[in-house]
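**Student:** Next come a sequence and a model predicted from it.
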Amino acid sequence: MPELPEVHALVTDLGRRLTGQVVERFDVLSFSALKTFSPPASSLAGQVVRGVERHGKFLDLRIGEVHLVMHLARAGWMRWREGPPPASSGRPGKSALAARLVMAGDDAAVAPGSGLDITEAGTKKSLAIYLVTDVNEVPGISRLGPDPLDPAFTLEVFAGILGSSGRAQIKGVLRNQSNIAGIGNAYSDEILHTARMSPFKPSAMSDEETGQLYDALQSTLRGALARADGLAASELKKEKKLGMQVHGRVGEACPVCGDTVRQVIFHDSTLQYCPTCQTGGKLLADRVLSRLLK
């Protein structure tokens, strides 16, 4: 799932390609992905792309007076296509292609027919596309908490979020988009590993621990941004995976202490952690492992 650093890099890449360009058409091939009915997709034809922005994990293409907003969810992605799409591609329900933005290409920067292919792999479809005149019409955006890269996101703001969360597990607090916008499963694992904290630690913590976690959050996200800076969309997935210390690395050696990275499996997701760095050597309860040991 793309999180704040990847979506930020997509904004940079697509902003460079699309800003000032004219849309030829916007084709929706997965009708379940389109969550709005007005304005219609046809309203984008002939309009100029005015800019590309980010709201948490939401990507926002400002086209004329309309916002084309996308949340790529767990298995969605996009790629830039040079030149017109193949005539045989894009049949509804027959491929991973969910939508396609085709550009008129009326100058040397973009060839006619070039554009953006939005795809979603797998059978569980969660990709969401919205066409709205006000981004706050998108429910997920209207509920977003503060952006952790905004200068206004200070240590005091962060401490207030933790304080209001009581004894909720810190992993869930970091992932809750109403608390902090843009952090998902992967980067919450990485932040907690950097902070040397258990994902099950209660969010009520000392001032020293709060400062430690805040610094880890900032360094993790800003480090990921720096690594993704200047990369095209096609390179971001690989860069994200290479930059991970524990997430997605179960069974491998922790790069900090050499202990084996472990995981906890839930019904719809997993988390990864290092016992030595984060839990004092204790293995966290795992439903699958617990069942095997009975």
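**Tutor:** Alright, I've got the coordinates.

**Student:** For the rest of this, base every contact and every neighbour count on C-alpha atoms.
**Tutor:** Will do.

**Student:** Relative to L149, how far out is V256?
**Tutor:** From V256 across to L149, the span is 26 Å (C-alpha to C-alpha, to the nearest Å).

**Student:** just V11 next, same as before
**Tutor:** Here V11 is placed at a distance of 15 Å from L149 (C-alpha to C-alpha).

**Student:** Give me the more crowded residue out of these two.
**Tutor:** Using other C-alpha atoms under 10 Å as the criterion, V11 and L149 rank with V11 on top: 20 against 15.

**Student:** Below is structure B, check it against A:
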Amino acid sequence: PALRVVLDDGSGFDLTEAGTQKRLAVYVVRDPADVPGIARLGPDPLADGFDRDRLAALLAPESRLLKGALRDQSLIAGIGNAYSDEILHAARLSPFKNAGRLTDEETTALYEALRTTLTDAVERGRGVAAGHLKKEKKTNLRVHGKDGEPCPVCGDTIRSVNFADSSLQYCPHCQTGGKVLADRRLSRLLK
């Protein structure tokens, strides 16, 4: 499915959906908060009011894995699978760490990595045509999608954990104290 949007000045864009899951929706509203998916979004992590203490307060009640908390759009808006891997690598945190049990130092490292990673991504994307954004993003990822390649920080092999509908990549040396995390799909086959 595709939708072409043409603006009054003649410019416009195409909305298309790729992949196996069809979730594209188009709303015409006066207020973005009238769109259900936008109304339930968490705070923008690049907004001026989003500081380290706000991040700490959002994560404190969480009992789930840090990777999942970062990807939850109702908790913090705009962080997907790839950038959650990149943020966790930059912060040197395990994706399987409990989100509500971060130390003050870990929270600070996570906040700094989050802001730096996302700010850099936004800056790199400025002026890039929509059709080229995905390629630009992939070119600048350090761990996500780099399974089997050397870590750009320490040289260890980047590993992957696969789930039913996604995967995560991490560096054992930088993020898990050298521990290789179990690949969920492979673990089931070995039982």
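**Tutor:** Yep, that arrived. Here the structure is a predicted model, which means the values were calculated and not measured.

**Student:** show me where the second structure has helices.
**Tutor:** For the second structure, the helices defined by DSSP state H cover 36-39, 52-59, 66-71, 81-91, 104-125, 133-139, 172-175, 184-190.

**Student:** how about the alignment partner in the second structure of T154 of the first structure, what does it touch?
**Tutor:** Using TM-score structural alignment, the partner of T154 of the first structure in the second structure is D51. Neighbouring residues of D51 of the second structure by C-alpha atoms under 8 Å, 6 or more residues apart in numbering: Y111.

**Student:** repeat for A109 of the second structure
**Tutor:** For A109 of the second structure, the contacting residues are 91-92, by C-alpha under 8 Å, 6+ apart.

**Student:** Under the alignment, what does it map to in the first structure?
**Tutor:** So, by TM-score structural alignment, A109 of the second structure is matched to Q212.

**Student:** Please apply the same query to L75 of the second structure.
**Tutor:** Structural correspondence for L75 of the second structure with respect to the first structure (TM-score structural alignment): N179.

**Student:** What separation do you get for the match of A109 of the second structure and M205 of the first structure?
**Tutor:** To M205 of the first structure, Q212 of the first structure is 11 Å away according to C-alpha to C-alpha.

**Student:** Over to A99 of the first structure?
**Tutor:** From A99 of the first structure across to M205 of the first structure, the span is 45 Å (C-alpha to C-alpha).

**Student:** out of these two, which sits in the more crowded spot?
**Tutor:** Comparing A99 of the first structure with M205 by other C-alpha under 10 Å, the one with more neighbours is A99, at 23 against 17.

**Student:** Give the aligned equivalent of that one in the second structure.
**Tutor:** Here A99 of the first structure is matched to L3 in the second structure, going by TM-score structural alignment.

**Student:** If we ignore the residues flanking it in sequence, what's nearest that match?
**Tutor:** Using C-alpha to C-alpha, 6 or more residues apart in numbering and skipping the chain neighbours, the partner closest in space to L3 of the second structure is L15 (5.0 Å).

**Student:** Look at the match of L75 of the second structure and say how many residues are nearby.
**Tutor:** Neighbourhood size, N179 of the first structure [other C-alpha under 10 Å]: 22.

**Student:** Now do the contacts for it.
**Tutor:** Contact analysis of N179 of the first structure by C-alpha under 8 Å, 6+ apart lists 144-146, 161, 173.

**Student:** Against I161 of the first structure, how distant is it?
**Tutor:** 7 Å.

**Student:** What of Y273 of the first structure?
**Tutor:** Per C-alpha to C-alpha, Y273 of the first structure is found 23 Å from I161 of the first structure.

**Student:** Determine which member of the two has the greater number of neighbouring residues.
**Tutor:** A side-by-side neighbour count of Y273 of the first structure and I161, using other C-alpha under 10 Å, places Y273 first with 30 against 19.

**Student:** Show me what that one aligns to in the second structure.
**Tutor:** Y273 of the first structure maps onto Y170 in the second structure, by TM-score structural alignment.

**Student:** Its match contacts D85, correct?
**Tutor:** Yes - counting by C-alpha atoms under 8 Å, Y170 of the second structure does reach D85; the two are 6.7 Å apart.

**Student:** and for those two, which residues touch both?
**Tutor:** With C-alpha under 8 Å, 6+ apart, Y170 of the second structure and D85 have common neighbours 95, 143-144.

**Student:** re earlier: so the match of L75 of the second structure versus K237 of the first structure, what's the distance?
**Tutor:** Distance, N179 of the first structure to K237 of the first structure, using C-alpha to C-alpha: 26 Å.

**Student:** Just the strands from the first structure, written as ranges.
**Tutor:** 23-28, 49-55, 58-63, 66-71, 76-81, 97-103, 115-120, 128-132, 262-265, 270-273 (DSSP state E).
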